[in-house]
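Peer 1: Predicted structure and sequence below. I'll ask about it afterward.
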Amino acid sequence: MSDFKLDPDKEYTLVLVKPDGYRRGLTGKILARIEQKGYAIVALRIVQATDDDLHEHYVEHRGKHFFESMVDFMQSGKLVAAVIEGTRVVEGVRSLVGATNPTEAAPGTIRGDYGRDYDSGQIQNLVHAADSPSSAAREIKVWFPDAC
């Protein structure tokens, strides 16, 4: 994997550029927006997600009506996992990402500028960002187990 280790005195979040973002060639633009805000990308990998990865990552959604279609979408192509560091990084990155529904996401956000509804029955919104420090810690362990 890598030599990267989390520093307990720093704040981190996890970002996934989802298969739709990767397929559309938006990975660089998405990560650049995060860097332009002043956050640091401290670990990065391109991966084809497994069932185990996604069942662990989306543990809070298991059993919900959309879970299986979400897993299918997340396995529809490669994704990019990134650990981002910075002060109040979880909250800051969530603000940059924008609303879950890309049609409703404000202009100036990643989803507002690059996302749209494809009427596919799945929310294809380009990017995932952890919603809390505890979620970020758990999710980082899924995608970067050697860092923890």
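Peer 2: That came through, no problem.
Peer 1: contacts and neighbour counts: CA atoms only from here.
Peer 2: OK.
Peer 1: does Gly92 sit in a helix, a strand or a coil?
Peer 2: Secondary structure of Gly92, reduced to three states by DSSP: H, G, I helix; E, B strand; the rest coil: helix.
Peer 1: Can you get me a residue count around it?
Peer 2: Per other C-alpha atoms under 10 Å, the neighbour tally for Gly92 reads 16.
Peer 1: Then Leu44?
Peer 2: For Leu44, the neighbour count with other C-alpha under 10 Å is 17.
Peer 1: list the contacts for it?
Peer 2: Each residue near Leu44 by C-alpha atoms under 8 Å, 6 or more residues apart in numbering is listed here: Val80, Ala81, Ala82, Val83.
Peer 1: quick one, what contacts the first one?
Peer 2: For Val80, the contact set (C-alpha under 8 Å, 6+ apart) comprises Leu16, Val17, Lys18, Tyr22, Thr27, Leu44, Arg45, Ile46, Val47.
Peer 1: that older thread, closest to Leu126 among the contacts of Leu44?
Peer 2: Sorting the contacts of Leu44 by distance to Leu126 puts Val80 at the head of the list, at 10.7 Å, by C-alpha to C-alpha.
Peer 1: Turn the contacts of Leu44 into TSV, columns for distance to Arg116.
Peer 2: What follows is these, written out as TSV (distance: C-alpha to C-alpha, whole Å):
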residue	distance to Arg116
Val80	20
Ala81	22
Ala82	23
Val83	25
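Peer 1: what's stretch 113-129 in contact with?
Peer 2: Stretch 113-129 is contacted from outside by 13-22, 69-70, 73, 90, 93-94, 97, 100-103, 106-107, 111, using C-alpha under 8 Å, 6+ apart.
Peer 1: structure B:
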Amino acid sequence: MEKTYVMIKPDGVQRNLTGEIINRFEKKGLKLTAMKFLRLSPEQAEAHYQEHVGKKFYDGLISFITSGPVVAMVWEGENAVSAARKLMGSTNPAEADPASIRGMYGLDLGRNIIHGADSVESARREIAIYFQTGELISYEKNIDQWIYE
């Protein structure tokens, strides 16, 4: 099964959307295999956003993501990366499907509630920033037979 990394950003935590967001992923049929409530260090934030170093918005990203607590999660399922991206919606909430998380709760590009890995490779890299191998819990769910053929 594919794994993906998802983070509820400080604005999502401050707006009390954590439970709603987790619920959406569970109802989709993805399986939560790791979760942490934490405040990112500048080093974690820099590792997370390494591909944006040198861009004009980089300092703002680092400042925002370290401004309050986040919820870091690993979700598992068939095509987990693309399933999570669809649930989240477009990065720009103004362009997001109205039924997506960003479409329902986001108004501003810089405060778009949630982050999700954009590829399997990014998911592996991001999971490694926040979780050690032993923190990922592998388990079977009886409901899987009703989700996957």
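Peer 2: Good, I have the coordinates. The model shown is predicted, which means the values in this text are computed figures rather than measured ones.
Peer 1: quick one: TM-score?
Peer 2: Overlay of the two chains. TM-score (TM-score structural alignment, normalised by the length of structure 1): 0.88; 135 aligned residues with a C-alpha RMSD of 1.2 Å.
Peer 1: returning to what we had before: I only care about the contacts of Val80 of structure 1 that end up buried; give me the ChimeraX line for that.
Peer 2: Below is the selection syntax for ChimeraX that covers the buried ones among these, with 16 or more other C-alpha atoms under 10 Å defining burial:
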select :16,17,18,22,27,44
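Peer 1: In a markdown table: the contacts of Val80 of structure 1, plus secondary structure.
Peer 2: Shown next, in a markdown table, are the contacts of Val80 of structure 1 (three-state DSSP):
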| residue | secondary structure |
| --- | --- |
| Leu16 | strand |
| Val17 | strand |
| Lys18 | coil |
| Tyr22 | helix |
| Thr27 | helix |
| Leu44 | strand |
| Arg45 | strand |
| Ile46 | strand |
| Val47 | strand |
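Peer 1: residue ranges for the strands of structure 2, please.
Peer 2: Counting by DSSP state E, the segments of structure 2 that form strands are 2-8, 31-38, 70-77, 114-116.
Peer 1: Dump those into TSV; add distance to Ile22 of structure 2 as well.
Peer 2: Converted to TSV, those look like this (distance: least, C-alpha to C-alpha, whole Å):
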stretch	distance to Ile22 of structure 2
strand 2-8	9
strand 31-38	9
strand 70-77	9
strand 114-116	11
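Peer 1: between these, which gets nearest to Glu126 of structure 2?
Peer 2: strand 2-8 (6.4 Å).
Peer 1: what comes up buried for the closest one?
Peer 2: Within strand 2-8 of structure 2, the residues that count as buried by 16+ other C-alpha under 10 Å are Lys3, Thr4, Tyr5, Val6, Met7, Ile8.
Peer 1: related to what we said a few turns ago, buried ones among the contacts of Leu44 of structure 1?
Peer 2: Among these, those scoring as buried are Val80, Ala81, Ala82, Val83 (criterion: 16+ other C-alpha under 10 Å).
Peer 1: so how much does stretch 136-143 of structure 1 differ from structure 2 once superposed?
Peer 2: After superposition onto structure 2, stretch 136-143 of structure 1 lies on average 0.2 Å away from the residues it aligns with, using mean C-alpha distance after the TM-score superposition for structure 1.
Peer 1: List of residues touching that stretch?
Peer 2: Here stretch 136-143 of structure 1 makes contact (C-alpha under 8 Å, 6+ apart) with Tyr12, Thr13, Leu14, Asp53, Glu56, His57, Ala81, Val83, Val90, Ala130, Ala147, Cys148.
Peer 1: can you put these in CSV and add distance to Gln124 of structure 1?
Peer 2: Formatted as CSV, the contacts of stretch 136-143 of structure 1 follow (distance: C-alpha to C-alpha, whole Å):
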residue, distance to Gln124 of structure 1
Tyr12, 24
Thr13, 21
Leu14, 18
Asp53, 19
Glu56, 20
His57, 17
Ala81, 16
Val83, 21
Val90, 21
Ala130, 16
Ala147, 29
Cys148, 29
